[in-house]
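**Student:** With the sequence up front, the predicted model follows.
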Amino acid sequence: MSTTDFQRAREELGRRLREMRSESPHGRLTGTALARILGWPQSKISKLENGRQTPTADDLRAWVDATGHPGAYEELHARLRGFESEIRSWRRQLARGQRPVQEAHNAAQASARVLRAWESSWVVGVLQTPDYARAILGSFAELHQSPRDIEGAVRSRMRRQAGLYDSGKQYHILLWEGALHARVCPPEVLAAQLDRLMGTVGMDTVRLGIVPLDAALCLPPGNGFWIYDDRVTTETWHAEFWLEGADTLATHLRVWRMLHQSAVYGAEAQRVISRVRRSIST
């Protein structure tokens, strides 16, 4: 589902909500009257009906009860699940903290056999040390003002690394050299993270490629993404996208392969990591 498809689905849900308000068995309700019944600002009614705000499941339950259509809840909730399964806002996902998000990725990676990643901003979670993960997760908790369940989220992320020792899996991971330089954590933590990466090179289940800063590129680095078999996940500052479909998969595979052409592996990758490691004063 693209962002345009998501917005269209949200607008269609809004039209259905407006229809229910207009056809209330209690008599036609105005938006103002419904807002008064629900104890909501009238602007929320308008935003929901015009597809400018995504309702929660609780919003839908309150709406059907207030408009006299309790039997419509399952239909509306199914619509909501349908488009939210693709675009998941961080505000909603992090309402219960970061651990549930980590567990969702753990499940997705556990069920996949071939995993491909491109990351230009930080070291991917499955290769992180606990201290590096703690710094990354802490910065996002601060950004989104989410519950600070950092230690639980770190433990969950570390459990994901069991897949690295599963002979039935193959990880094809590409990292932009810039991600190795990024001071997203204290210098000593970054140094230990780079040491961890050095040890990853040569693992049976992992093919780690580094795209050097001075490499000729077929494409700009762009945003990072994972491909879990035939499903793509990527993220923005606002939301996480879980995408399916032949066209989506083909595009991301093509991007990955074009970036792969600029990557170095094995001893060359270790030399790049070592060069960055030597530049860090701890």
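**Tutor:** Right, received. Where do you want to start?
**Student:** Please make it C-alpha for all contacts and neighbour counts, starting now.
**Tutor:** Will do.
**Student:** Which neighbouring elements make contact with the helix ranked longest in the chain?
**Tutor:** Across the chain, the helix with the greatest residue count (assigned by DSSP state H) is helix 3-22. If you count contacts as 3 or more CA pairs under 8 Å, 6 or more residues apart in numbering; DSSP states H and E, helix 3-22 packs onto helix 42-49, helix 57-67, helix 73-84.
**Student:** secondary structure element for the spatially most central residue of the chain?
**Tutor:** For the chain, the residue nearest the mean C-alpha position is E240 (3.3 Å; CA atoms, centre = their mean). Using DSSP states H and E, E240 sits in strand 239-243.
**Student:** Check which residues of that strand are buried.
**Tutor:** Buried residues in strand 239-243, defined by neighbour count with 16 or more other CA atoms under 10 Å: 239-243.
**Student:** Tell me the first helix or strand C-terminal of it.
**Tutor:** helix 246-260.
**Student:** Structure two is appended below for comparative analysis:
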Amino acid sequence: MSTSPSSSAQAARDALAVRLSHLRKEAGLTGKALSARCGWHPAKTTRIQKAEASPSDADIRSWCAACGADDQADDLIATARAVDSMYMEWRRLHQGGMRQVQENWYALHEQTRHCRVYLSNVPPGFLQTPAFATALMNQITRFQGTPNDVAEAVAARVARSRFLYEGGHRYVVLLEESVLRYQTADPEAMRGQLRHLLAVMPLASVSLGIIPFTAQRIVWPLEAFYVHDDTMAVVETLTAEIKVTQPRELADYARAFAGLAEMAVYGDAARALIRAAIEALE
């Protein structure tokens, strides 16, 4: 990854360095004193505090112990582990096409038992029809200017739908009503996609909620995110995929999801919104 100070990854490195510096200062320690307690050269402390060196798990535990802050070690370690993989630009991920990324998602979903999903733009990949996925991926490929392997990528994306029927997976999906209305594909593909949502709703593995336009907001519309087994959230922006593993941030995404779930409608009320979107197309 780039170490440019303008990158989100570098910003995360800087934030980790600042947190470690604050721990030292709150403990009333100079850099030399902390280095002595940790048993390393003061230059190492300087490099860590300037985000010029990435601390190991052992370094962080030693640092926290020296500052009397052992209770913060796990959170800081999770942050450090996530830094290098947390921010991946889509153009970099798709530099050889989209198929490999879709296969990586397949592996992640295979390992995930409980997945909470919120989307405000399109249905999740594992609920997309081939026609809808093809239209969407063609748009993304054109926008990013990356190699076109859409046919292979669509096959890899649609393959994730198998986990709706096997393996004991559970998907809780929240969609903004706008997802039903955006003309992301041609009318025929959109109708097929909306009918597919109706078809999967009875599955025991799926809970599908729709947040109506008229819902009183207690959480504002957000970027798309997937929470995998409370261990990682994957957030999708226009330019990048962001992996969140820090416990306090995961707690924020879980809290946001709970608020969004309160605004959603389910069952017959959700079906009515989907059918209304189909009727609008016809």
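**Tutor:** Looks like it came in fine. Everything numeric in this text was worked out from a predicted model, so none of it was measured.
**Student:** returning to that earlier point: now, which of the buried residues of strand 239-243 of the first structure sits nearest S121 of the first structure?
**Tutor:** Nearest to S121 of the first structure among the buried residues of strand 239-243 of the first structure is E240, at 15.6 Å by CA to CA.
**Student:** Map A239 of the first structure onto the second structure.
**Tutor:** Alignment note: A239 of the first structure maps to A240 in the second structure; criterion TM-score structural alignment.
**Student:** For the closest residue to that match other than its chain neighbours, grab the count of nearby residues.
**Tutor:** Distances taken as CA to CA, 6 or more residues apart in numbering place E89 nearest to A240 of the second structure, at 4.1 Å, with adjacent residues excluded. E89 of the second structure has 15 neighbours, counted by other CA atoms under 10 Å.
**Student:** now the helices for the second structure?
**Tutor:** Counting by DSSP H, the helices of the second structure are 8-26, 31-38, 42-49, 57-66, 73-86, 90-93, 99-111, 130-144, 150-158, 177-181, 187-200, 247-263, 267-281.
**Student:** would you turn those helices into a markdown table with mean neighbour count and distance to R217 of the second structure?
**Tutor:** Below are these laid out as a markdown table (neighbours: other CA atoms under 10 Å; distance: least, CA to CA, whole Å):
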| stretch | mean neighbour count | distance to R217 of the second structure |
| --- | --- | --- |
| helix 8-26 | 19 | 29 |
| helix 31-38 | 17 | 48 |
| helix 42-49 | 18 | 41 |
| helix 57-66 | 19 | 40 |
| helix 73-86 | 18 | 29 |
| helix 90-93 | 16 | 30 |
| helix 99-111 | 16 | 30 |
| helix 130-144 | 17 | 28 |
| helix 150-158 | 20 | 32 |
| helix 177-181 | 21 | 13 |
| helix 187-200 | 17 | 24 |
| helix 247-263 | 16 | 7 |
| helix 267-281 | 16 | 17 |
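**Student:** Nearest to H169 of the second structure, out of those helices?
**Tutor:** helix 99-111 (8.3 Å).
**Student:** With the first structure overlaid, report how far that closest one is off on average.
**Tutor:** After superposition onto the first structure, helix 99-111 of the second structure lies on average 0.8 Å away from the residues it aligns with, using mean CA distance after the TM-score superposition for the first structure.
**Student:** That helix - contacts with which helices or strands?
**Tutor:** helix 150-158.
**Student:** with the first structure superposed, average distance for the helix it packs on?
**Tutor:** Counting by mean CA distance after the TM-score superposition for the first structure, helix 150-158 of the second structure comes out at 0.3 Å.
**Student:** Report the inter-axis angle for that helix versus helix 99-111.
**Tutor:** Orientation check (axes from the mean of the first three to the mean of the last three CA atoms, to 10 degrees): helix 150-158 of the second structure against helix 99-111 gives 10 degrees.
**Student:** contact partners of helix 150-158 of the second structure?
**Tutor:** Applying CA atoms under 8 Å, 6 or more residues apart in numbering, the set of residues contacting helix 150-158 of the second structure from outside is 97-100, 102-103, 106, 125-130, 133-134, 137-138, 141.
**Student:** And for stretch 243-260 of the second structure, what's in contact with it?
**Tutor:** 75-76, 78-79, 82, 85-87, 116, 118, 174, 211, 218-219, 227, 230-235.
**Student:** how about a cut-off of 7 Å?
**Tutor:** Residues outside stretch 243-260 of the second structure that contact it (CA atoms under 7 Å, 6 or more residues apart in numbering) are 75, 78-79, 82, 86-87, 218-219, 231-235.
**Student:** swap in stretch 88-95 of the first structure?
**Tutor:** Counting by CA under 7 Å, 6+ apart, residues outside stretch 88-95 of the first structure touching it are 101, 144, 146, 238-241.
**Student:** now do stretch 181-194 of the second structure
**Tutor:** Contacts for stretch 181-194 of the second structure (CA under 7 Å, 6+ apart): 128-129, 131-132, 135-136, 274, 277-278, 281.
**Student:** okay, and it goes to which residues in the first structure?
**Tutor:** Taking TM-score structural alignment, stretch 181-194 of the second structure hits residues 181-194 over in the first structure.
**Student:** distance between the ends of the matching stretch?
**Tutor:** 10 Å (CA to CA, to the nearest Å).
**Student:** before we move on, the earlier item: quick one, which of the helices of the second structure is nearest to Y165 of the second structure?
**Tutor:** Among the helices of the second structure, if distance is taken as CA to CA, the winner is helix 187-200, at 10.1 Å.
**Student:** Check how far the closest one sits from its aligned residues in the first structure, on average.
**Tutor:** Relative to the first structure, helix 187-200 of the second structure is 0.6 Å off (mean CA distance after the TM-score superposition for the first structure).
**Student:** Next, the angle from that helix to helix 130-144.
**Tutor:** 120 degrees.
**Student:** how many neighbours does T129 of the second structure have?
**Tutor:** Neighbour tally, T129 of the second structure, other CA under 10 Å: 22.
**Student:** nearest spatial neighbour of it, skipping sequence neighbours?
**Tutor:** Q193 (5.8 Å).
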